[in-house]
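Student: whatever this is, show me its structure:
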Amino acid sequence: MSTESADYAERLRKKQTVWWKRALHVQAPYHWNLRRQGLGRTLDVGCGIGRNLAVLPAGSVGVDHNSESVAIARSMGYDAVTSKEFLGSTPPASFDGILLAHVIEHMDADSGEKLLREYLKFLKPGGKVFFVCPQERGYDSDPTHERFTTGDDLVELCRTVGLVPQVPFSFPFPRKLGKIFIYNEFCLLARRPA
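Tutor: All right, here's what the predicted structure looks like:
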């Protein structure tokens, strides 16, 4: 399965709308973690079906290479566009923040760097970039994951492209639970120099 396929978009939709996730509002702590980063008007790169767009500030935009995922996000009222639509129409330095949640692990290191460089031109000087990648159990849960990416890997990526990273952290539980809890994540906030 490719992350560009209609099947992948449908997989995301089914995972997001399962009854117990809606009843328990399991995204609440993750949304809290995202909001507390203070990203401002955000470009959500690899937005999928838009689960994070629900809590990002007004004016935020999701972009994804999967047109089916973008269609689902739009049907839920989110501002989402395909990569081709976005790259051909958006002025540089127009966003306060960039979100890459569950994106970098889907590609090799060179492709991840290339993707980040491609979208950094849309980030204002002094803007923030927030990364989220799954830990071991979450990484193993998706056959489209290509490269296990740790917080230290994210720090290295940031330094390579000229971002100033903070200290990576494990969320929502300590790092040792990443091998058993599917939703434990590596998180890193970085800043573009002003």
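Student: please count neighbours and contacts with C-alpha atoms only from this point.
Tutor: OK.
Student: next SSE after the host helix or strand of residue 32?
Tutor: Assessed by DSSP states H and E, residue 32 sits inside helix 28-35. Downstream of helix 28-35, the first helix or strand assigned by DSSP H and E is strand 42-45.
Student: neighbouring contacts of the longest strand seen in the chain?
Tutor: Ranked by number of residues, the top strand in the chain under DSSP state E is strand 123-134. If you take CA atoms under 8 Å, 6 or more residues apart in numbering as the criterion, strand 123-134 is touched by 37, 39, 92-105, 149-150, 154, 182-194.
Student: following up with a second sequence; could you model it the same way so I can compare the two?
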Amino acid sequence: MMGEIRVDEGGGEGCNDGAPRFTVHWSGVPMAHEVDARFELDASWRRPRDTFGPFELIRCFVGSLLRLRPEKVVFLQFSGIALELARISAALGLEVHLRMPAEDALEGLDPVSARWAAGVLSRVHGMVEGGALLAPEAMRARFGGQWAEAWSDGGVGDRDRPAFGYEAYALGRRDHALLYAMQLGFASHFSGCRKVLDVGCGTGVFLEVLSRNGITATGVERNDVSARFAQCMGHQVVQADAIEYLEANPASCDGVYCSHFIEHLPIEAAERLIRAVSAALVPGGVAVFVFPDPESIRSQLLGFWRDPEHVRFYHPELVSTLAEIHGLALEFDSQLESGREVVPFAMKMPPRPVARAPGLWARVLRRLGIAPFSLLEAERMRADAMDEVLKQLWSVNQTWAWDDNAVLRFRKRAALI
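Tutor: Take a look at the predicted model:
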């Protein structure tokens, strides 16, 4: 189906706490196809902001784009949620128009929110005001300054056909706010680095993590939709084959981040990737690999096969061996962290202790309501046996809490030994 979707925002009823809310719906689709989805969002979403949008809303929005297949999306409001959905629409290659913002809508933004807004504006095709579609010049004339620089015609006349393949999974089935939170701790691996390359950076979530930690980073990504999404957050992303890019840029960076990429490769390509990562690093540079842990039950059963491009699991020992061959020394292995222990579990219940037949004295004590020592000893042995079973069961059960990801950090040697 071709045509356009018009996205509007209407005011919702106030909640008990008095906080204002508004709902989002989209309509105006040709052939009387209508979509109406209501979500309660707090008032902070009325202005540009630096937070990934609510996952349920985004999943619903991307699902609607998949069903309706429009060529154009027109946002009749200028707000934080409109910019978030516009970023997704632009990444998918759709023609995007935003309502002309009020003169004070872009004032007083923090640096990250301003960067995100500028990234979206660099991909928008025009503005809407008074029911009319305006050319980009109207935005430049009204705001000027950094917004005039952010606004560009790049891509307006060179728009790709809308993409609705693997990209729909990447944007509509992955919670970016959760992915961001999961990767926050990885930034510390690159402390002191001046130039980090995110290999297969996807939608740029870790580029955002590094940027907010003051670390300069560039991404390389083959998929044009994912690359555009990252660019719409203001990140520098080179659209190219990641391994070929590494091979073409030896000794070009002091940090390489390779997250959830190696499991997309067969073994020959995986070794080529590790060799290329080593070559791209300067001596003393850091390489961090993050990938699904094959020893994680949750990863095996719940996560790995959701991604249609996954090829196989890689064990950290295999990755470490290949890295060692190509001049990378292991510094950190998440599998060796404390609290992670492989515990054997008996396939049979331990034999229950057999109580001795009570003698005359024991029978007399029992009639008096006094437990004899032999009976207490038997109960203690049974309790100890059951406690041992519970301890084993608890230890085995903790394997469900192991992290889904394996994390390895390597240091580039000054010379191969």
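Student: circling back to that earlier point, which members of the contacts of strand 123-134 of structure 1 are positioned in helices?
Tutor: Members of those lying in helices (criterion: DSSP state H): residue 154.
Student: any quick PyMOL command for the buried ones out of the contacts of strand 123-134 of structure 1?
Tutor: One line in PyMOL is enough to select the buried ones among the contacts of strand 123-134 of structure 1; burial here means 16 or more other CA atoms under 10 Å:
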select buried, resi 39+94+95+96+97+98+99+100+101+102+103+104+105+149+150+154+182+183+184+185+186+187+188+189+190+191+192
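Student: picking up where we left off before, output the contacting helices and strands for the helix holding residue 32 of structure 1.
Tutor: When contacts are defined as 3 or more CA pairs under 8 Å, 6 or more residues apart in numbering; DSSP states H and E, helix 28-35 of structure 1 packs onto no helix or strand at all.
Student: quick check, residue 321 of structure 2 in a helix?
Tutor: Yes - assessed by DSSP: H, G, I helix; E, B strand; the rest coil, residue 321 of structure 2 belongs to a helix.
Student: can you get me a residue count around residue 28 of structure 1?
Tutor: Neighbour count of residue 28 of structure 1, defined by other CA atoms under 10 Å: 11.
Student: and the counterpart of it in structure 2, what does it touch?
Tutor: Applying TM-score structural alignment, one finds that residue 28 of structure 1 aligns to residue 181 in structure 2. Residue 181 of structure 2 makes no contacts at all, as judged by CA under 8 Å, 6+ apart.
Student: tell me how far residue 181 of structure 2 lies from residue 206 of structure 2.
Tutor: 10 Å (CA to CA, to the nearest Å).
Student: buried residues, stretch 311-318 of structure 2. List them.
Tutor: 312, 313, 314, 316.
Student: let's see which of those end up in strands.
Tutor: Going by DSSP E, the strands hold none of those.
Student: can I get these in CSV with distance to residue 396 of structure 2?
Tutor: As requested, these are exported to CSV (distance: CA to CA, whole Å):
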residue, distance to residue 396 of structure 2
312, 25
313, 22
314, 23
316, 21
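Student: now, among those, which is nearest to residue 63 of structure 2?
Tutor: residue 312 (28.4 Å; CA to CA).
Student: I'd say the closest one and residue 264 touch.
Tutor: Yes - Residue 312 of structure 2 is within contact range of residue 264, at 7.1 Å (criterion: CA atoms under 8 Å).
Student: can you show me the strands along structure 1?
Tutor: Using DSSP E, strands in structure 1 cover 42-45, 61-64, 80-82, 95-101, 123-134, 164-165, 169-171, 185-191.
Student: a markdown table for those, including distance to residue 88 of structure 1?
Tutor: Listed next are those as a markdown table, based on distance: least, CA to CA, whole Å:
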| stretch | distance to residue 88 of structure 1 |
| --- | --- |
| strand 42-45 | 15 |
| strand 61-64 | 12 |
| strand 80-82 | 10 |
| strand 95-101 | 16 |
| strand 123-134 | 16 |
| strand 164-165 | 28 |
| strand 169-171 | 35 |
| strand 185-191 | 25 |
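Student: of these, which is nearest residue 143 of structure 1?
Tutor: strand 123-134 (12.9 Å).
Student: quick one: the closest one aligns where in structure 2?
Tutor: Against structure 2, strand 123-134 of structure 1 falls on residues 281-292 (TM-score structural alignment).
Student: average offset of that stretch relative to structure 1?
Tutor: Once the two models are superposed, stretch 281-292 of structure 2 sits on average 0.7 Å from its counterpart in structure 1 (mean CA distance after the TM-score superposition for structure 1).
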